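# following is a predicted model, sequence given first.
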Amino acid sequence: MVREQIDRIGVVGAGTMGSGIAQVAATTGYDVVMRDIESEFVENGFDTIDDSLGRLDSRGDLAEEPATIRDRIEGTTLLDDLGDCDLVIEAALEELEVKREVFADLERVCDEDILLATNTSTLSITSIASDLETPERVIGLHFMNPVPIMEGVEVVVGEKTTEAATDLAHHVAEDLGKTTWEADDKPGFVTNRILMPWINEGIRAYDEGVASKEDIDRGMELGTNVPMGPLTLADHIGLDVCLHASETLHEELGDRYKPAYLLTRKVEAGDLGKKTGKGFYEYE
């Protein structure tokens, strides 16, 4: 069984995804513990939250003052501080061994009825939970980036995840103002299984001279009613993130997921997209 009453949410990782999840949970009224391995990372997470809350407040999108929301979030570098949370969401590096280690530590500090969720976008929930004594309470809660803006959350059910854990995951995500869909624990789930080939094909089309990058993006936006084309979207996600996801899916599903050559070259050059100021486009 998993605890049904959720008042305090723990978040492992204070990066882009972790800080976004912490912000959304606090905005909804939950008390939050945001943990990372270094105090510098925690402070960077709070800076990201402050910037985001400030932008939302300036548009009149917050029901409370930013300071009130911010005060619900406690920062820490101690994993044991997550022990009194009712739900913990892991948003650490997208590396299987890192996540396995985090979940082994969480199993040690969290009561047996605490739902343990991972924000992984490509890795197997079953594999992450395989060495645990209680794999039935581990589930995927894949938030979309940027978390405060994007409406959707993908709920991914592992081989041993219980129905009660699945139901609770849907309920919590919906309580955070999100709309959920459910995926089986297969490579890429729904979003990245379909999205990564689309991005890679857009990159190949540009590399092979089918059209300019602007016309590829414009054609997809106007021709299929997506909000942004594949090259712009890749820049916003991060080209390194796209490459890592594509490599993971390529390993699992074969050549149809092989990363585009130009994507690999851009990452090797350090042009990772919007976060570095240059990817397929340049940013100030």
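Nice, I can see it.
# going by C-alpha atoms from here, please, whenever you check contacts or count neighbours.
Noted.
# quick one, strands of the stretch 51-200 of the chain?
For the stretch 51-200 of the chain, the strands defined by DSSP state E, counting those that start in this stretch cover 73-76, 87-90, 115-118, 138-143, 152-157, 179-184.
# nearest to residue 30, out of those strands?
Relative to residue 30, the nearest member of the strands of the stretch 51-200 of the chain by Cα to Cα is strand 73-76, separated by 8.7 Å.
# who are the packing partners of the closest one?
When contacts are defined as 3 or more Cα pairs under 8 Å, 6 or more residues apart in numbering; DSSP states H and E, strand 73-76 sits against helix 16-28, strand 31-35, helix 39-58.
# dump these to CSV, plus distance to residue 133 and mean neighbour count.
Shown next, in CSV, are the helices and strands packed on strand 73-76 (distance: least, Cα to Cα, whole Å; neighbours: other Cα atoms under 10 Å):
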stretch, distance to residue 133, mean neighbour count
helix 16-28, 25, 24
strand 31-35, 23, 26
helix 39-58, 30, 17
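# now distance to residue 78 too, for the ones you listed, in a markdown table please.
A markdown table is the format used below for the helices and strands packed on strand 73-76 (distance: least, Cα to Cα, whole Å):
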| stretch | distance to residue 78 |
| --- | --- |
| helix 16-28 | 16 |
| strand 31-35 | 7 |
| helix 39-58 | 10 |
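# the ones you listed: which one's closest to residue 264?
Relative to residue 264, the nearest member of the helices and strands packed on strand 73-76 by Cα to Cα is helix 16-28, separated by 22.4 Å.
# which residues does that closest one contact?
Residues outside helix 16-28 that contact it (Cα atoms under 8 Å, 6 or more residues apart in numbering): 9, 11-13, 31-34, 45-46, 48-49, 69-70, 72-73, 90-92, 143, 145-148, 175-177.
# residues contacting the nearest residue to residue 104 once chain neighbours are set aside?
Leaving out its chain neighbours, the residue that sits closest to residue 104 by Cα to Cα, 6 or more residues apart in numbering is residue 132, at 6.5 Å. Counting by Cα under 8 Å, 6+ apart, residue 132 touches 103-104, 107.
# which of the residues you listed tops the neighbour count?
Using other Cα atoms under 10 Å as the neighbour criterion, residue 103 leads the contacts of residue 132 with 25 neighbours.
# tell me the contacts of that one?
Contacts of residue 103 (Cα under 8 Å, 6+ apart): 116, 128-129, 132.
# now swap in residue 235 and tell me
272-274, 279-281.
# now render those as a markdown table, adding neighbour count.
Formatted as a markdown table, the contacts of residue 235 follow (neighbours: other Cα atoms under 10 Å):
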| residue | neighbour count |
| --- | --- |
| 272 | 25 |
| 273 | 25 |
| 274 | 21 |
| 279 | 24 |
| 280 | 23 |
| 281 | 14 |
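# here's the one I want to compare it with:
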Amino acid sequence: MSISVLPAALPKKVGVLGGGRMGAGIAHGFLIKGSHVVVVERDEASALAARERIQSSAAKSVERRAVDCNLDEILSRLEVSVNYGAFGGRKLVVEAVPEIWDLKISSLRAVEEHLDTDAFLASNTSSLSVSRLASGLKRPANFLGLHFFNPVPASTLIEVVIGGQTRPELVDAARRWVEALDKTPVVVNDAPGFASSRLGVAIALEAMRMLEEGVASADDIDNAMVLGYKHPTGPLKTTDIVGLDVRLGIAEYLHSTLGDRFAPPQILRDKVEGGELGRKSGTGFYNWS
């Protein structure tokens, strides 16, 4: 069965489930390229916050002259809702809820109930098995992973993750979507942590162990990677930006699937338990306040 998408173009109608930092960034990416986007949140307060995030992000793109249209035009293509029924008629919906298995699968099933049979569903999961998520859906061939990176507007990478039942035509379409967003696709088969999270978390966990053992300060560990290996930010600062709680969740999953080399260091567990989650809480391995 062929896939009905415009060649080398984005779907005109896109949905995003979840309007947090990642979901808002994903919505922003599609909006500024001309798609009509609906974002669905769990309640009115969250929906209002999502709209404000997207509006702020879009305004910055306009100020930088990174887009060829004005803010009003961009926002005219945005809808924010608390009703899953708003996904009706969308050709692509990207799920961007927290990395909690039960929440992911229940959310994906709820979205699928409102999609046409020829629509596509993607998860922004950074580590959970796409094949296993697909096994809980009615149309697993129409599902794959689209792993965006934070912050989405500035990042040039999207990881396209192929599930065991993902049809090849969808992978080809996803490549075109990513390129139409002016980003670069990296295509990987479904495996724990895919490519990016697996490598990124491995470096970050070792940096945490070095800090824990007193090998060097957080600044010096990060600078070693920035100056020596040309990383844009060091692994500890990146962890603060991503969120220590997010990194802990991914590490625990990789530990359970790949073994002890991904065991979370005690310093990470202690900081998360103490509410030091990184930039979003004001402190993590650095002070952001």
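Alright, I've got the coordinates. Quick caveat, the model's predicted, so the values are computed rather than measured.
# winner for burial among the strands of the stretch 51-200 of structure 1?
Highest mean neighbour count among the strands of the stretch 51-200 of structure 1 (mean count of other Cα atoms under 10 Å): strand 138-143, with a mean of 29.
# burial of the equivalent of residue 215 of structure 2 over in structure 1, as a residue count?
The alignment partner of residue 215 of structure 2 in structure 1, by TM-score structural alignment, is residue 210. When neighbours are counted by other Cα under 10 Å, residue 210 of structure 1 registers 12.
# A helix includes residue 210 of structure 1, no?
No: Residue 210 of structure 1: not assigned to a helix; according to DSSP: H, G, I helix; E, B strand; the rest coil it is coil.
# and it, how close does it get to residue 42 of structure 1?
44 Å (Cα to Cα, to the nearest Å).
# next, format the strands of the stretch 51-200 of structure 1 as TSV and append distance to residue 201 of structure 1.
Formatted as TSV, those follow (distance: least, Cα to Cα, whole Å):
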stretch	distance to residue 201 of structure 1
strand 73-76	41
strand 87-90	31
strand 115-118	29
strand 138-143	24
strand 152-157	24
strand 179-184	24
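# ok, which of those strands comes nearest residue 229 of structure 1?
Short answer: strand 152-157, nearest of those by Cα to Cα, at 19.0 Å.
# which part of structure 2 matches that closest one?
Strand 152-157 of structure 1 corresponds to residues 157-162 in structure 2, going by TM-score structural alignment.
# same thing with stretch 14-23 of structure 1?
Per TM-score structural alignment, the counterpart of stretch 14-23 of structure 1 in structure 2 is residues 19-28.
# same question, stretch 273-281 of structure 1
The aligned range for stretch 273-281 of structure 1 in structure 2 is 278-286, by TM-score structural alignment.
# contacts for the matching stretch?
In this structure, residues lying in contact with stretch 278-286 of structure 2 by Cα under 8 Å, 6+ apart are 218, 236-237, 239-244, 271, 275-277, 287-289.
# list the contacts of the closest residue to residue 165 of structure 2 other than its chain neighbours.
Among residues not flanking residue 165 of structure 2 along the chain, residue 141 sits closest, at 5.0 Å (Cα to Cα, 6+ apart). With contact set as Cα under 8 Å, 6+ apart, residue 141 of structure 2 has these partners: 134, 165-167.
# looking at structure 1, which of these hold up?
Of these, the ones still in contact in structure 1 (both residues aligned by TM-score structural alignment, their matches' Cα atoms under 8 Å) are 165-167.
# among those residues, who's most crowded?
For those, the largest number of neighbours (other Cα under 10 Å) sits with residue 166, at 20 neighbours.
# what does residue 189 of structure 1 align to in structure 2?
By TM-score structural alignment, residue 189 of structure 1 lines up with residue 194 in structure 2.
# distance of its match relative to residue 218 of structure 2?
Residue 194 of structure 2 sits 27 Å away from residue 218 of structure 2, going by Cα to Cα.
# which of the two has more neighbours?
Taking neighbours as other Cα under 10 Å, residue 194 of structure 2 and residue 218 compare with residue 194 leading, 24 against 20.
# wait, the more buried one sits on residue 186?
No: applying Cα atoms under 8 Å as the test, residue 194 of structure 2 and residue 186 come out as separate, 10.4 Å apart.
# returning to that earlier point: out of the helices and strands packed on strand 73-76 of structure 1, the one nearest residue 77 of structure 1 is which?
strand 31-35 (5.3 Å).
# kindly calculate the angle that the closest one makes with helix 39-58.
Interaxial angle, strand 31-35 of structure 1 versus helix 39-58 (axes from the mean of the first three to the mean of the last three Cα atoms, to 10 degrees): 140 degrees.
# rewinding a little: which of the contacts of residue 103 of structure 1 sits closest to residue 219 of structure 1?
Nearest to residue 219 of structure 1 among the contacts of residue 103 of structure 1: residue 128, at 39.2 Å, using Cα to Cα.
# re earlier: give me the distance from the match of strand 152-157 of structure 1 to the chain's centre.
Between the centre of stretch 157-162 of structure 2 and the centre of its host chain there is 10 Å, according to Cα atoms, centre = their mean, to the nearest Å.
# other residues contacting that stretch?
With Cα under 8 Å, 6+ apart as the test, stretch 157-162 of structure 2 has contacts from 130-131, 144-149, 171, 174-175, 178, 183-190, 194, 196.
# that older thread, the residue nearest to residue 104 of structure 1 matches what in structure 2?
Match for residue 132 of structure 1 (TM-score structural alignment): residue 137.
# likewise residue 242 of structure 1?
In structure 2, residue 242 of structure 1 lands on residue 247 (TM-score structural alignment).
# same thing with residue 94 of structure 1?
Aligned counterpart of residue 94 of structure 1 in structure 2: residue 99 (TM-score structural alignment).
# and for the residue lying closest to its match once chain neighbours are set aside, the neighbour number?
Spatial nearest neighbour of residue 99 of structure 2, chain neighbours left out: residue 125 (6.6 Å); criterion: Cα to Cα, 6+ apart. Residue 125 of structure 2: 25 surrounding residues under other Cα under 10 Å.
# alignment lookup: residue 125 of structure 2 to structure 1.
Under the alignment (TM-score structural alignment), residue 125 of structure 2 pairs with residue 120 in structure 1.
# does that match touch residue 96 like I think?
No: in this structure, residue 120 of structure 1 is not within contact of residue 96 by Cα under 8 Å, at 9.3 Å.
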